[in-house]
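Engineer: Sequence and predicted model, in that order:
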Amino acid sequence: MIIEKMTFYNFKSYYDKVELGPFHESFTAIVGANGCGKSNVIDGLLFVFGRRAKQIRQQKVVDLIHKSALHPNCTEARVDVHLISVDTEGSYLPDTRFTVTRTVFRDGTSKFMIDGVVCKFDAVLEKMKSKGFDLLNNRFLILQGEVERIALMPARSKNGEDGMLEFLEDIIGTSQYIEEIEKGTSELEKLNDEVHEKTNRFKIIERERNGILKEKENAISYLKEEYKMCGLKNSLNKQELKSVEEKEVESKEEREKLEKKRKVIQNIKNEKLIEKTAKDKVIEEKGKDIKKIEKEYETQKSLVNSAKKKKARAEEEKKQNEKAVLRNEKEIKEMEKKIKDEKEKIESKQRRYNQLSKTIEKDKEEIEKLKNDLEKQTNEIKEKILPRRKMEEKTQKTKESTIKQEQLNDLKKKNKELKKRIEKGGLDIEAREREITRICKEFEIKKQTSEEEIQKIEEQNKVLFEQLEQKQKELEKLEGIDVKIIKVNLQDINERNKRSIKEYNRIELEISGSTSKIDEWNSYLKEMNIHLEELKNRMEKDEIKIDETQMKLTKKELNEKTDELKKIEEEYEILLKKIEELETEEDKIKEQIEEINGNNSELTEKRQHCEKEIRSIFKHIRELLHIAEIHEEDEYIKNMLNHNETDNQMDEEKIRIVGISLKDVVDELKEINRKEVLAMIEDEKKKIENMIENVNLKIIATFIKVNKEYQEKWDIMNEAIKKQEDCKSTLEALKKKRFDEFINGLTEISFKLKEMYYLLTQGGVAELELVDTLNPFTEGVVFSVRPPKKAWKNITNLSGGEKTLSSLALIFALHHYKPTPIYVMDEIDAALDFRNVSIIAHYIKERTKNAQFTIISLRPEMFELADRLMGVYKVKDVSCSVSFDPNAYNLNNN
């Protein structure tokens, strides 16, 4: 993408419509006298690319509208920048042209347009960015005096002016993180204050909670004593269960009688089962005989199956062998196809070789023709030069002789005249002297004219000799280039020919190997077919034998076994009937046991009454614990409750299941007397009465409220700390990203800077150094250089030319780091001597292969290398422009 041309409408010193261009795709130089409006070209680009008025050397954007003595009332200013893409040869690509326009009006408003369509500046940014132009973070427009400003930059910004650090951050692109880092830092400070505030509030509630902790402990110990008293009441209720259990003993005796009857029935049942097992043994023996017959049958059957499997396996092997043969045939076909392809490749390469050999012969013939033509031309030139030299010698001699003859004739004439005058006596000595001086002057003039003519002839001879030498050099180059190309082509053809021969040999080996494999498979296939026929014959014989023996065995044995099975089945049915009779008797006994259990309902009612009282006590304790809601005490009380509940469950189990001994329960009640339990309950009451004076049960509710607030403050504080940590980690990650990108970019720029400074100064060294290596953003970056044969210096301590070279080296390094298709520079060579200007100019000329350079310069060493000159001049305080192609002009002269 390049600038094709620019159009100004009443912009600064340009009145009405002024078109600048077309710009050359490589190197355009803008020349003109001081004050003619050269720098306004860059100002126009800055204007279109959205720069503010102060960056275009004006206080207000309205000041950009043209105003001169003849045209003081212009109402608007506009600049069009026409851009187009080019290919590698510099030709314009179709359908790639577009125009970016900006217009400013007298009221201070402005608008942007792309191809005549009004748009926002963001659209211009996106459009240019898509074409490779970063208008925000790039320095492809170098303004007048900016080179010197770079040299005077401090390490970092001071007094609101950008330093080297900010300059490099704009180029590298890390300046985009500064605003986010500042926001993150301010947010972190707010979060730090918030965390401090939340922590203080948490500490206040924590002190309040710790203050009522002792009172809460007293209330909990009071509740524990009450719980202990409830436990004693529970043990008292257990003693009341004793009478219930004594009645349970009477029901036990009745159960024992029923148990005896059940045992008699069980004995009868066992006898019948013994008889049944005996019959089962007989059935089992008969079953074993049947299994033996079945086993023999299975063995014979397995032999048949194995023979069938062998047959199937042989058939499978036959199929696999047939598949292998087909696969090998396929491989042979593929190999034949490969051989055919390789032969075709060899033939194509042979044809290519023949073509190349023909072209080589043609090239040799052309070279011979060129040599002959060159010899003819040289001979012609020599033939032209020889007569010319002879003519020169002749002309020289004739001129000299004519001059001498004329001089001699003049002298003779004058001598005659003098003689006449002397004879007459009318000529004095002074007149003679004047005449002699006049003759000498005429002689000198004629001598000078003859020398000038000789010099012209010599210059013409030099031009002819130079043309002859140039023709000889061109011939030598042509011979060298063509011979090299032919050699390279011949080597390439020979190598390809060798490779194709090797590939052909390899394929032949593979074919021979595959044919041998095919022979092996064919022989193996024949053997397998023979083996298969043998197996078929064996199988047929074995199947006939098996069928005969099997038929003989099964007919006799099956008849015998069926008779025995019928007898066993009849005996088994008789046993089943007897078992059913015994089960009916057992059901009757169970009904009698259930009637006895029904008599125990009165005992269960009393047990349920005791359980209700115990549950009411536990309910009261749970209500008290629900008020406390403290984990440790709650766990302790729950454990006690679970213990009592398990005791109750055990009592219930003893009452429900008849036959379990109640001795253990009775022994436990003997150990604790009813009177002792009542005494212990009274002691607990006294303890509770003594404690109640110092106990505030309401403190538990207060503690619950404070503890809830304590937990809320704790959660709020932790949430604030989490936000603080998240913000800190995000900020650190952003700082690290900025640091890494800046260091990587600085390293690349510094490396290229060394290379550029060494090239421009022919031996100097330059470096970009961090003042603080741990944090480059606090102290900034220092630009240090060591000119050739001098010591290290800060750039601010260099001479004007050295500063300019150092700054240009940095600018070119930045261009290499972030290249763009276009570079526009305003008088970057102003402070350099002719030698350094020439170095800079040749470097820029080299760079124009990959980018478009537009240089405003007054130095001939610079603009003489340009591919196009653009002249700017002023007429009546209005800038005008004219383009000039120096290459076309030189061609016309030749």
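Structural biologist: Structure received. Numbers count the residues shown, from 1 in each chain.
Engineer: From now on I want contacts and neighbour counts done on CA atoms only, so please keep to that.
Structural biologist: Noted.
Engineer: After the longest helix belonging to the chain, which helix or strand is next?
Structural biologist: Assignment by DSSP state H gives helix 213-424 as the longest helix of the chain. Per DSSP states H and E, helix 213-424 leads on to helix 429-598 as the next helix or strand towards the C-terminus.
Engineer: Could you tell me the angle between the direction of that following helix and that of helix 213-424?
Structural biologist: 160 degrees (axes from the mean of the first three to the mean of the last three Cα atoms, to 10 degrees).
Engineer: which helices and strands sit right next to helix 429-598?
Structural biologist: helix 213-424 (3 or more Cα pairs under 8 Å, 6 or more residues apart in numbering; DSSP states H and E).
Engineer: Identify the residues contacting stretch 479-492?
Structural biologist: 356, 360, 363, 367 (Cα atoms under 8 Å, 6 or more residues apart in numbering).
Engineer: burial count for residue 521?
Structural biologist: 17 (other Cα atoms under 10 Å).
Engineer: contacting residues for it?
Structural biologist: Residue 521 neighbours (Cα under 8 Å, 6+ apart): 321, 324, 325.
Engineer: give me the number of residues near the closest residue in space to residue 223 that isn't next to it in sequence?
Structural biologist: Take residue 223 and drop its neighbours on the chain: the residue closest to it by Cα to Cα, 6 or more residues apart in numbering is residue 624, 7.4 Å away. Using other Cα under 10 Å, residue 624 has 16 other residues around it.
Engineer: could you say which helix or strand contains residue 624?
Structural biologist: Secondary structure (DSSP H and E) places residue 624 in helix 601-628.
Engineer: Any buried residues in that helix, and which?
Structural biologist: Buried residues in helix 601-628, counted by 16 or more other Cα atoms under 10 Å: 603, 607, 610, 611, 614, 617, 618, 621, 622, 624, 625, 628.
Engineer: so the last one makes contact with residue 705?
Structural biologist: So that's residue 628. No. If you go by Cα atoms under 8 Å, residue 628 and residue 705 don't touch, sitting 10.8 Å apart.
Engineer: Specify the local secondary structure of residue 7.
Structural biologist: strand (DSSP: H, G, I helix; E, B strand; the rest coil).
Engineer: then this one, side by side with the first:
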Amino acid sequence: MTACRLYTPLPPTFRLVPELELALLLRPPKGLSKKFPKPKENGNSMPPAGRAPQQLSDESEEEEEEGGRRIAGVYIPPAPVPICSTECVGPRLIISKIVNENFKSYAGRQVLGHFHKNFTSIIGPNGSGKSNVIDSMLFVFGYRANKIRSKKLSVLIHKSENHQNIRSATVAVHFVRINDLPGDDYEIIPNSEFVISRTVFNDNTSYYCVDGKRVQFREVAQILRTHGIDLIHNRFLILQVWIENLKYLPQNIPRLFDLIRLQDERMKPAFYFALRNTLVANDLNQARSVAYGATRYRVVTLEGEIIEIEGTMSGGGREKRTGRMGRSATVTTDENPAEIAAMESRLEELGGRLAQTRDRIRNREDTVSTLTRDTQKWKVELSSASNLIKLSKFKLHNLPFRPPPSELKTYTLEELSQFNENELEIASINCHDILKKMKPNLSAINDFNEKDAIYKTKCEELDDVTNRRNEVRQGFEEVRKARLSEFMEGFHIISYKLKEMYQTITLGGDAEFELVDSLDPFVEGVSFSVRPPRKSWKNISNLSGGEKTLSSLALVFALHYYKPSPLYVMDEIDAALDFKNVSIVGNYIKERTKNAQFIVISLRSNMFELANHLVGIYKTNNCTKSCSIIPEKYARMAEAQIERGRSV
């Protein structure tokens, strides 16, 4: 789970776009963002779990914020205001405690906390259940089972020798808003406590509750977002995997299937069926960084350790178990005549069915072809009719002017005597015959008027659509320019703060965060180079493990400076650091916790010794339990005993 995903290839640059844009809080238009389905199982509302949801509610339920805009029916919220500070003024939200009930290694009801308003460290031996604290939060925050190191949700239900047939598990996170007072004191804002919980059953269904009332997940996310905890961009949860992903911006890790060379190429599909996209890493650290990234992979190391997609790991030991990896493998097959005959018979049967299917396909293709020809014919006729209408309209507008007939001439008797009556009668009959043969369409004028009205209506519709298109095009251009402007503003702030952060935690180093293509920053990504103290400039890919971790933490702190969160949860971010650098990072966190809550999982003494509260995690009878102590209280008790000893 990461706030940004980092893509290959790394040297000489790595890509943080558009994920860096997310970290900069430039949210995409909500109407254009991907909507996740809201399936329901057993009547319980199921969240779009497995990844932080990108859309928390339907458009009809969203309230338009001041400064937002709507383009072609798509609502675009205003750009978030960057905080650019580590100071927090006014009330803030903290986690007071977490209650796990039959969740993973926690049997029965186990309370984690109370957590201090500033700095709490979670400590305990390996395998005791420290990481399950993170998993419990991921569970409540809507993540799918494979993101919580499990195959399915029902696996999250506790099962041990003394606790069998448990049907459900529940995690409840208790929140409260406080006002800081001098020292460790604070006052709770009245009626600000609320509890968000999620319950899972052994049939893999689950539901959410807020203060005991069932709700949909989008309501949970909306409540947390109003208090500054953004599940979309995830600025508050910093896992070791996050740091590892930055350290190993990625690397050229091959697939095991691509390394296999076979004498019988026909066996390749069988090998791919077994291996799929299994990757080969150099060591376990590299394997973890790849396996637990935003996209899960099955990874095997050169020493034989295997990390499955669901997160389980097998192998290890003192001796390397290379097997046939790296050596030529010969594939042979044992032929059984009876099986071959049966397979050939089956093949003939399938061939017959395939032929029938192809015949049906050809018949459908003929039908489609006929319909296509008819459609083309109708289109031609329609086009001809349209042209005829246009031509008729043109002819109607260009009819020659005919003067009105003159008055009938009056003949005298002498003039009439000159005409032959029989000739006149024959001429009249001929005129009538000509008129009968002409058969004029007297309804043509009405038809023309109808077609002309339709034509004018279509012209008006075309003008309306054209105007709307121009408006949308102009709005899109404005949004594109605003996106670029806001991104560059945030990028420059983060770049400047990154330099400052790296200098602080390395005691004199330097860092550069630059765009590869300044004209189009959303295409080529960024280049991250650092200069450790008393060393030359290097790309992050060429640094040692500890230097990569420090560089990654500097970037993390710079991103969180741009938009801080009221609380942070960190999982063993100091694992690759030496004693000196752990102290530097720990003291920076200690300084930062004056106005924010930090919950840090750590095994390093010079990190957790700085904490205000310690939450110890331990196991008894395959069940995880916890206890909470206040180091300062015991330190004062120890000093008092020393003073009494001296006085005696």
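Structural biologist: Arrived safely. Keep in mind it's a predicted model, so treat the numbers as computed, not measured.
Engineer: Most neighbours among the contacts of stretch 479-492 of the first structure, please name it.
Structural biologist: residue 360 (19 neighbours).
Engineer: Alignment lookup: that one to the second structure.
Structural biologist: Under the alignment defined by TM-score structural alignment, residue 360 of the first structure is left unpaired in the second structure.
Engineer: Sticking with the residue sitting furthest away from the middle of the second structure, tell me its helix or strand.
Structural biologist: Centroid-distance maximum for the second structure: residue 414 at 105.9 Å, with Cα atoms, centre = their mean. Applying DSSP H and E as the criterion places residue 414 of the second structure in helix 413-417.
Engineer: What is the corresponding segment of the first structure for that helix?
Structural biologist: Under TM-score structural alignment, helix 413-417 of the second structure has no counterpart anywhere in the first structure.
Engineer: Next: stretch 571-585 of the second structure.
Structural biologist: Using TM-score structural alignment, stretch 571-585 of the second structure pairs with 826-840 in the first structure.
Engineer: which parts of that stretch are buried?
Structural biologist: For stretch 826-840 of the first structure, by 16+ other Cα under 10 Å, it's 826, 827, 828, 829, 830, 831, 832, 836, 837, 838, 839, 840.
Engineer: how about the residue lying closest to the fourth one once chain neighbours are set aside, secondary structure?
Structural biologist: Put plainly, it is residue 829 of the first structure. Here the nearest residue to residue 829 of the first structure in space, its sequence neighbours aside, is residue 837; by Cα to Cα, 6+ apart that works out to 6.0 Å. Recorded secondary structure, residue 837 of the first structure: helix (three-state DSSP).
Engineer: Residue 837 of the first structure and residue 864 touch, don't they?
Structural biologist: No. If you go by Cα under 8 Å, residue 837 of the first structure and residue 864 don't touch, sitting 11.4 Å apart.
Engineer: What segments of the stretch 251-400 of the second structure are strands?
Structural biologist: 279-281, 299-301, 306-307, 313-314 (DSSP state E, counting those that start in this stretch).
Engineer: Which one of these lies nearest to residue 496 of the second structure?
Structural biologist: strand 279-281 (35.0 Å; Cα to Cα).
Engineer: and the closest one, what other elements does it pack with?
Structural biologist: Against strand 279-281 of the second structure (3+ Cα pairs under 8 Å, 6+ apart) you get strand 299-301.
Engineer: What range does stretch 509-520 of the first structure cover in the second structure?
Structural biologist: Going by TM-score structural alignment, stretch 509-520 of the first structure sits over no part of the second structure.
Engineer: Could you list the residues in contact with that stretch?
Structural biologist: Counting by Cα under 8 Å, 6+ apart, 325, 328, 329, 331, 332, 335, 336 sit against stretch 509-520 of the first structure.
Engineer: Could you check how far the first one is from residue 533 of the first structure?
Structural biologist: Right, the one you point to is residue 325 of the first structure. 20 Å (Cα to Cα, to the nearest Å).
Engineer: can you check the last one too?
Structural biologist: Residue 336 of the first structure sits 36 Å away from residue 533 of the first structure, going by Cα to Cα.
Engineer: which of these two has more neighbours?
Structural biologist: Between residue 336 of the first structure and residue 533, residue 336 has the larger neighbour count (other Cα under 10 Å), namely 15 against 12.
Engineer: Tell me the residues of the first structure aligned with the lengthiest strand in the second structure.
Structural biologist: Identified as the longest strand of the second structure according to DSSP state E is strand 168-180. The aligned range for strand 168-180 of the second structure in the first structure is 76-88, by TM-score structural alignment.
Engineer: element containing the counterpart of residue 805 of the first structure in the second structure, please.
Structural biologist: Applying TM-score structural alignment, one finds that residue 805 of the first structure aligns to residue 550 in the second structure. Assigned by DSSP H and E, residue 550 of the second structure falls within helix 545-562.
Engineer: Remind me what that helix packs against, helices and strands.
Structural biologist: Partner elements for helix 545-562 of the second structure (3+ Cα pairs under 8 Å, 6+ apart): helix 240-247, helix 444-506.
Engineer: Tell me the residues of the first structure aligned with stretch 362-372 of the second structure.
Structural biologist: By TM-score structural alignment, stretch 362-372 of the second structure lines up with nothing in the first structure.
Engineer: oh, I was asking about stretch 301-309 of the second structure
Structural biologist: Against the first structure, stretch 301-309 of the second structure falls on no residues (TM-score structural alignment).
Engineer: Nearest to residue 407 of the second structure, out of the helices and strands packed on helix 545-562 of the second structure?
Structural biologist: Once those are compared by Cα to Cα, helix 444-506 is nearest, at 27.5 Å.
Engineer: what packs against the closest one?
Structural biologist: Using 3+ Cα pairs under 8 Å, 6+ apart: helix 444-506 of the second structure touches strand 69-71, helix 337-397, strand 510-515, helix 545-562, helix 579-592.
Engineer: 6 Å - rerun?
Structural biologist: strand 510-515, helix 545-562 (3 or more Cα pairs under 6 Å, 6 or more residues apart in numbering; DSSP states H and E).
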